[in-house]
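> Can you look at this prediction? I've put the sequence above it.
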Amino acid sequence: MTAHIMCVTSSGGIPLFVRKKGDGELMTFSKMASLNGVHMFLKTHNIELINTDMPDTTVVWKEFKDCITLIVVASSVTKQVLNKFLNAVFNAMILLVGLKDIEKPRSIERLKKDLRICYPIIDRLLECLDIGDRTTTKTDIIDLTNCIMCLENHLLQVWELAYRLVSVNLVNNVQVLALCGPNPTLNEIERLATQCWRSSLESLRVSEQCYPRNFPSTMSVDPGVLGFLLVNCKIGKYILSRNTQHSKNYGSGTHRLDTLRTFYHHAEEILSQPFDSLKCKVEQSSCKSSEQFKNTKETYWCSEYHKCHALKESEHIIYVLYPSAVPTHTMRIISQKTLKILVSDKQICW
């Protein structure tokens, strides 16, 4: 399984970069030219080519600011996820290179060189695509922020500055990231971070105790739950948790989180409909799909080793992993109960 991302100029189809994840060779120039050529041909006839499906691969095209076109080719990934991926890649390019230099580069060769700084972020975004070949223990989800649920969240304040990304260790396993310019110095940033967070260090230490459970120990879920992924679509955050008591009987914790993540990517298109007017501005290609699954509240999977169930209530969607022995008709009851436990306590915030 492989995923490719390529960037070409919209006017001349000149390749700017190509990156890949998974096995297989890097995309050849002839294939890049073919994929871009069909997009440019249809564009001259006032037809926008958005995506296409092949037996085991999906291709998505997206043009940005009438200056560059991003093309992604991936296996086992939905179009909705690939569209979010392309948006994230372009945003990374703007962050590190600047929109002005992308729209009006001094030279193509200079732009190619400047874009190299984006490669680590693009490669990390590629890792977020679930192509069935996990090469990392990370379980990040594009367009959502990973977090934990704890009583101390409302006490913790976030501070930011703008252009260097600096990481400062506050307590064990807890870091704060700051975006800043050439000043102040690293030592000064560390001093400011420590000073700013001094009053919250004890709250951070208490919050850390939630990990890897990621929700308060005062809450208990059904023992049949192997793990869950809870998404708040309104604020764009998610919580990923696994039941450590089942670590020996139902596969490793990483494998269970991978299963949940895969289920999420395939169920998201069914359940994650827009929650506000801004998100309603989706591509025409996804409108038919959205209509097909309109008002869908739940979906489930059954396999030899696991069962998965997803339930949507208001702005929350919970994806729950169960042992295969759990009766299918009881998954809804357990999922509803679990969701109620997690979101009913108003003292706990995201």
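Received it, and whenever you're ready, just let me know what you need. Everything numeric in this text was worked out from a predicted model, so none of it was measured.
> going forward, measure contacts and count neighbours with C-alpha atoms only.
Fine.
> what helix or strand is residue 194 on?
Residue 194 is located in helix 186-197, with elements delineated by DSSP states H and E.
> Give the buried residues for the helix or strand harbouring residue 266.
Assigned by DSSP H and E, residue 266 belongs to helix 253-271. Residues 253, 256-271 are the ones in helix 253-271 that count as buried (16 or more other CA atoms under 10 Å).
> Next, the contact list for the residue nearest the centre of the chain, please.
Central residue of the chain (CA atoms, centre = their mean): residue 142, 1.6 Å from the mean position. Shown in contact with residue 142 (CA atoms under 8 Å, 6 or more residues apart in numbering): 81, 84, 85, 88, 125, 128.
> Give me the buried entries from the residues you listed.
81, 85, 88, 125, 128.
> Closest one of these to residue 289?
Checking the buried ones among the contacts of residue 142 against residue 289 by CA to CA gives residue 81 as the nearest, at 13.6 Å.
> Alongside the first one, take a look at this:
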Amino acid sequence: MAYLVAVTADGGLPLFVRARDGSDSLPFSVIASLNGVHMYAEDRGATLKSTTAGGKRVVWRTFHDSLTLIMIDVDETTGTEHHMFNLLDLCFSALVLYLGIGKLSDIRNTDRLKKEMKCAYALLDGLCNFHQSLALNGHVTGLSDVIVGPNTTILQTYLDGFADRLDTNYGCVLIGGKVCAATEKWWQLSCKEAVLLSCLVNSHQFESTVDIPVFLPVASPKLSHRLLVFRFKEDVFICALCGPEHDLQQVENEIIPQYWNPASDCLDFILQDKDRGLPDTVQLDAGILAFIYLCFDLNRSLSSFQIDSKTDPRLPLERRQRVLLQYYLTTQRELISKEGVTGNFALVHPVCESYLCADDYKSYCLLAGKRQLFLLYSHTVPTFALRDVAHQTIQILDKAVA
């Protein structure tokens, strides 16, 4: 994806344009034309949602009759049209997270709004993969990225004590950008809110303690909350949603050392497996190069694109992620449909499994109710073995996330 554009819905005034590094700047005439054709359709009682031409795809969505977001995919790297609409919804929710729904639903001063929107640029760029972070895909799956460590039960005890000390029910620990432990109430946030809060921290990679006012797009779009983010050590962030009772310096200098210094060794053990996403005690088939495991009942996504230290020059880490996410998006479009119609044909039975064989890799998906597994195999794995390995793997991962 190359561009994300925001304009006012009534007058088409540009608010911002975000672009992938190295992309050409988007002229005002192009922005005006894209908004103009959208407004022309609305004036005649039609809704222009998307268009495709010359390998380029454009989608529009208007929010609260106030703000229109336009997404442009110039090289078909974003995925499906459905995914682009989901991204637009997530990007608008990201703006709500920073600014609240009031400033976005009733735009009175566009110059002031432009300045206030700048604080959301880093998060928007992360969601649209303008500055992609390897192995994080919550913005694609809609579920929180998680990591399974060897001592997560112990870590949960430290987190619960820390949250009690701050008089809050909402706290989590992010390791390598993924949730390693979270309070029960944190997991009860909507999927969109949990994903956005994690992405906020990951996109900024704060070097110190920060205190940020945030609006929860679903639970509290009009009333801000206090998000505290503490960088305990490299790749380890401790987050809490709390009230104004505690002074930031007191929390940083007294409460953090009290509860988290004893957990330092535990965190170091988990950090050793942050790229793998699983402890060494969980062993997968040697032919698996990467996996995405979705737990819709738990609102969590467990994934790894670097299961071991082996490298394949034909499938570097970036390509593994791109190939498997594209396979996931294609499967969502072609095989999973609420209307019961997939592609150009109607299914007479639900699809539970699918596979794809390419010259340098093989893919397999296993749809088991509220659990879905997507695997990327080495091309050397026999096709007849894909299914058995997938069923064995989902059982192993079921136990790991339990």
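The structure has been received and is ready for your questions. Just so we're clear, the structure is a prediction, and the values are computed from it rather than from any experiment.
> Can you give me the TM-score here?
Taking TM-score structural alignment, normalised by the length of structure 1 as the basis, the two superposed chains have a TM-score of 0.81; 330 aligned residues with a CA RMSD of 3.1 Å.
> re earlier: and the helix holding residue 194 of structure 1, what does it pack onto?
strand 164-171 (3 or more CA pairs under 8 Å, 6 or more residues apart in numbering; DSSP states H and E).
> which parts of the next helix or strand after the strand it packs on are buried?
Going down the chain from strand 164-171 of structure 1, the next helix or strand is strand 174-180, by DSSP H and E. Neighbour-count burial for strand 174-180 of structure 1, counted by 16+ other CA under 10 Å, picks out 176, 177, 178.
> ok, now stretch 20-34 of structure 2?
Applying 16+ other CA under 10 Å to stretch 20-34 of structure 2 flags 20, 31, 34 as buried.
> cool, stretch 58-77 of structure 1 as well?
Here stretch 58-77 of structure 1 shows 58-63, 68-77 as buried, counting by 16+ other CA under 10 Å.
> and the helix holding residue 194 of structure 1 with strand 174-180, angle?
Angle, helix 186-197 of structure 1 to strand 174-180, by axes from the mean of the first three to the mean of the last three CA atoms, to 10 degrees: 120 degrees.
> what does stretch 155-170 of structure 2 rub up against?
Contacts for stretch 155-170 of structure 2 (CA under 8 Å, 6+ apart): 171-173, 181-186, 240-243, 246, 255-256, 259-260, 263, 266-267.
> Looking at the buried ones among the contacts of residue 142 of structure 1, which one is closest to residue 317 of structure 1?
residue 81 (16.6 Å).
> The closest one against residue 265, yeah?
Yes. With contact defined as CA atoms under 8 Å, residue 81 of structure 1 reaches residue 265; the gap is 7.3 Å.
> check contacts around the closest residue to residue 190 of structure 1 other than its chain neighbours.
Sequence neighbours aside, residue 168 is the residue nearest to residue 190 of structure 1 in space, at 6.1 Å (criterion: CA to CA, 6 or more residues apart in numbering). When contacts are counted by CA under 8 Å, 6+ apart, residue 168 of structure 1 is found next to 175, 176, 177, 190, 193.
> how about those in CSV, adding distance to residue 42 of structure 1?
Below are the contacts of residue 168 of structure 1 laid out as CSV (distance: CA to CA, whole Å):
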residue, distance to residue 42 of structure 1
175, 48
176, 47
177, 44
190, 53
193, 53
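> Next, the distance between the ends of stretch 279-289 of structure 2.
Start and end residues of stretch 279-289 of structure 2 are separated by 16 Å (CA to CA, to the nearest Å).
> Quick one: distance of that stretch to the chain centre.
24 Å (CA atoms, centre = their mean, to the nearest Å).
> same thing with stretch 265-285 of structure 2?
21 Å.
> Likewise for stretch 195-212 of structure 1?
25 Å.
> ok, now stretch 334-344 of structure 2?
For stretch 334-344 of structure 2, the distance to the chain centre is 24 Å (CA atoms, centre = their mean).
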